[in-house]
Structures are given as C-alpha cells and as structure tokens.
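Engineer: okay, structure incoming, though there's no sequence with it:
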C-alpha cells in the first residue's frame, strides 16, 4: 500500500508532483515534490531527525554544487495517519538543514532554507523532495522506496492549448492559461481529453502519471488536443514518441503538476522565441525522435 500524504499536509504547499522528474527516486510514483510559497522548507512529516548529510550532485552553472539529505524517523501517529508501516523513515532533499540529529520536527516546522542544486533543471522551481524507506532498510538509498499517493482530490481542468505569456525565464515561459477554477481553495491540474488530471514532464521525461487515487488500467490510452500522448503502465504513464510544439515550433516539453495557486502552463523551452504578452498555442504531434532528458 502506498504512503498517503494527507490533504492537510499538502495544503501547506502551493503545488505538488510525483512524476515531474527524471530521477529514479520518482519511478512509479515513489516520491513526491512539494513546492512551498516561501524560501524555506516546511516539514511535511513529524518525527525525530536521525541524521543529515551533504551529498554531491551534477555540476550546473546556475545551481549549487552540493545538496543535502535529511533523514527522519517517523512518529507512530504520522505512520498510522498515512498508512506507512511502523518504523518507516522519511528522506528529504533540497533543504539546507537547520535541524540536526536528535531534533524533533512537527508538520509545518521549518527544516531550513531551500536550495537550488544541480539535481534541478534550470526551469524547475525550488521544492522539498520527500520519499520513504521501509523499516530496516538503508535510509540513504532512494531505489526501493515506498510508493506515495496524495490523499486529496485534484480537479481536472480542460484547456484548448492557447494562452498569453506572463513569465519568461532563460529556458521556460509560463502562460496565463488554463485558469484555476478556485485559486487557494483546492488543487487542480491539466486534464487529458479523457478528463484525467495529468502529472509529469510531457514528454521530456520518459514517464508521467496522473492525480487519480487509483491507477488506470494497464493499456489505457490518453490523449491531449486530439493526439495520443501515452499509455498507462502500473501507476505510471509511458509517454508516446511525441513532441510538444509552441506556435508550431518544437519545444522541450510541458511541465505538469497539481496546483493550488494557479494552473498556468509552464512550457519548457531551450530558448523561448516569445516574450511576456505574446500569444502562444500549444500542441502535441507524433515524433520518432522525442526529447528525453535525465536518467530514468
């Protein structure tokens, strides 16, 4: 059974995603990224810090050359609440620890300042990475982590693929669409043509997923704007060989997440050919040489 992150915990963050990552720690939804509103990382768990350590990461010119791991022995009450086996250990990354071994942390306590490490793509927002290791296993390893689910409803939002640029970065743009049905009140995500809320990097990461509590049946096909984008396999979606295009130009991909503050699409684009105020139309087209980033 997956560890079910309660809605009261998720509500402390503006966005979350289980599949929007190239790293194996997220395979089949075995980790969750939580995006706070500020510059510090609020704890999503309660327990006692077992250890902290500094870890190496890929060398990126825009990022820190090290990251940090915080290992927490979870309280029994937190485990009961989420369905985690007693003795489960939490692994948290991307926070410069303001805690140390022996400290007790509660949900919402500050773990430290968020850090942008070389594990991040340039377009990725600061976040807390959370995963779980079963009892009596190596807490440092990411592989073999417990599956994670979100115990919160995520509304599926239809979108015709058009919008206006409201933010431009070196490798991304953010659009003003799709609109959030109730900002600040509940989570929402881009819907497939079938009405399924989608999660992940479409299609620049090999796999994605959904925000459904129950996985889709294996072999279930999903489409977007009339083009098939992937097929369900286990808890994941295997993206088809396809490309995301913006105004007819092939781009890196589309970043998908569950959002409480706004669903506005983030288009990952090596060198954006548009600026703030420009109109953009997003589409998907088959491509036998799709962009695939990372190591998944």
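Structural biologist: Yep, that arrived. As the structure is a computational prediction, the values presented were derived from the model and not from experiment.
Engineer: going forward, measure contacts between C-alpha atoms and count neighbours the same way
Structural biologist: Noted.
Engineer: what is the burial count for residue 142?
Structural biologist: 18 (other CA atoms under 10 Å).
Engineer: and for residue 170?
Structural biologist: 12.
Engineer: my guess is it contacts residue 271, does it?
Structural biologist: Yes: with contact defined as CA atoms under 8 Å, residue 170 reaches residue 271; the gap is 6.6 Å.
Engineer: for stretch 34-43, could you pull out the residues that count as buried?
Structural biologist: By neighbour count on 16 or more other CA atoms under 10 Å, the buried set for stretch 34-43 is 34-36, 40-43.
Engineer: want to compare, so here's the second one:
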C-alpha cells in the first residue's frame, strides 16, 4: 500500500525530494520533502487537523531547539485521488502550526511558517516534510510511514559538471549550472549518463533515488547509473543505493552533491562543502570517483 500525491498537491512548491535525507523514512521512499515558494508551510493535503504537537529535535547551532508535528485526518475524496485507503492519516513536520485540532484544511492552505529544524542539515532549505500512516496505525511514532509516490513527470537534465558559484552559505556553494530547460513549468533533475533523473545526497547519504523509477516510464528492473563516466549505483525501481564514491570539486573532495527535482529558475547544483570556501564568481568543475572511504552522514 502506498500514497500517490496528485499533481495539485505540489502547487505552491518549487522543489521536492524523497531521498535527500539520512532518516529511515527517506531511505525507504516513505516521505517527501516539499520546498515552498516562500517561508510558509502550504498544505499538500485536504482533511481535518486531528492534533498538533511540539517535539524535540537534534541540537544544532543553526536550528530551533524544537520542531512541530501536524496530524491531518485525510478527506475520503483526497484519499481516493491519491490511491490511498480511506482513513489514511498525514504527518507534516517543520511547520509552526497556525492551525488547531478540528480545523479543516484544503490543498494550498497556509498552515503556518516553516521552521529551521535540527532534523536537517544547515545546507538544506526550509521545507514541509510529509508522510502518511495507514488507517489505525500510530501517527505519533517516528516509524511506520507508507511509501510515497508523486504523480508528476521529472525531466532529465544532462550536465558536464562545470559551473560558476552564484551563492555561498556556511556549508554549501550553489552553482549557476545545470540550467533548468523550462523554469516555472515541468520539474527537472540532474540526470545520470543514462538519462535517469537522480534524487538524494550523492553520496553523503547512503540511500538515493531515481525520479520516475516506479515503472511508469517503462524503466522496470535494475539499471546501472553512471555520472561523468563513473558508476554511482544501481537504480532498481525508485530506489538507488550509492556505490562507494567521492564527489570532487576542482580536484578536491567535498562532502557531496544535493539532488532534488525543481521547477524554479534558480535551479543549480548545490555542493555540500562545509570545509571548503568557494568565492562568488569562482569556476568549479565537479567529478565523481571511486572511493575506499566515502563520506556517509548519519542522524547523530
């Protein structure tokens, strides 16, 4: 049993990812992170708020000391549109709730401001974390979410790995490439050499993903994925376990490359590099090479 987000559930969101996280739900494709246009948590679902709860989160110097959970009992009609069993429940994190139990929410309603949570890395933009539980399952436990599919096409973007730094954060550098071919229209993602749109943290999170890898594009079964001539893993359906590889920037190892599907004009490669300083305007060339000791970030 799984839940398939209908296209309008992504209205108001510029990006999404199912695998760009070290947490088990994302490893299994049982959650999706949705990145809004502004700093507000937009509802991707329709139903009635059952409960809101404040929860503790890992202590990070850049993040709030607490996070928030919004539990929504989904409308029967929304469940039918999402191919979900009637009675399925949604769990939403990383939003400070401005809704209360008993409130009805529709797709696109404002739930409250997003919050910078210790559950995600400093290089990660604010987002809405969405997961689902089967009828009768606990909505409060951290585990037990259903697989999530997204009913939108993700176009592959080929790229040679070179670009210029246009933004520098404390732990990342954003490049001006690859460029989105149709900003504001379809979703797109960096593709492997074989044309597989890639998702996840390459390769700082052990589990990655392949957009459109659920059989809807004729790509059933396992398929080797290479990037810039180096094998990075094997895509089997939507999952992709990274091979032991390192990402290099101008010949030196960095933590990794943050991958997601986007439809905004500001799309570009996000290089995770807390120990490297790149200047705005600096040219950067990325490569992927086999590694005996690949970077793997956990949840600690």
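Structural biologist: Cool, got the structure. No experiment lies behind these values; they were computed from the predicted model shown.
Engineer: what does the TM-score come to for these two?
Structural biologist: The TM-score (TM-score structural alignment, normalised by the length of the first structure) is 0.97; 296 aligned residues with a CA RMSD of 1.4 Å.
Engineer: from residue 282 of the second structure, how far off is the closest residue to residue 13 of the second structure other than its chain neighbours?
Structural biologist: Computed as CA to CA, 6 or more residues apart in numbering, the closest residue to residue 13 of the second structure that is not its neighbour in sequence is residue 36, at 4.1 Å. Applying CA to CA, to the nearest Å, the value for residue 36 of the second structure to residue 282 of the second structure is 29 Å.
Engineer: ditto for residue 105 of the second structure
Structural biologist: From residue 105 of the second structure to residue 282 of the second structure the distance is 45 Å (CA to CA).
Engineer: the more surrounded of the two?
Structural biologist: residue 105 (21 against 11).
Engineer: show me the contacts for that one.
Structural biologist: Contact analysis of residue 105 of the second structure by CA atoms under 8 Å, 6 or more residues apart in numbering lists 43, 45-49.
Engineer: that one maps to what in the first structure?
Structural biologist: Counting by TM-score structural alignment, residue 105 of the second structure lines up with residue 105 in the first structure.
Engineer: how far is the helix or strand hosting residue 26 of the second structure from where the chain is centred?
Structural biologist: Per DSSP states H and E, residue 26 of the second structure falls inside helix 24-27. Its chain's average C-alpha position is 11 Å from that of helix 24-27 of the second structure, according to CA atoms, centre = their mean, to the nearest Å.
Engineer: same thing with stretch 5-20 of the first structure?
Structural biologist: 9 Å.
Engineer: over to stretch 30-46 of the second structure?
Structural biologist: On CA atoms, centre = their mean, the centre of stretch 30-46 of the second structure falls 11 Å from that of its chain.
Engineer: residue 294 of the first structure -> the second structure?
Structural biologist: Under the alignment (TM-score structural alignment), residue 294 of the first structure pairs with residue 298 in the second structure.
Engineer: let me see the contact set for that match.
Structural biologist: Contacts for residue 298 of the second structure (CA under 8 Å, 6+ apart) come out as 22-23, 205.
Engineer: how about a cut-off of 10 Å?
Structural biologist: Residues in contact with residue 298 of the second structure, defined by CA atoms under 10 Å, 6 or more residues apart in numbering, are 21-23, 204-206.
Engineer: keep only those that stay in contact in the first structure.
Structural biologist: With both residues aligned by TM-score structural alignment, their matches' CA atoms under 10 Å, the contacts of the contacts of residue 298 of the second structure that the first structure also has are 21-23, 204-206.
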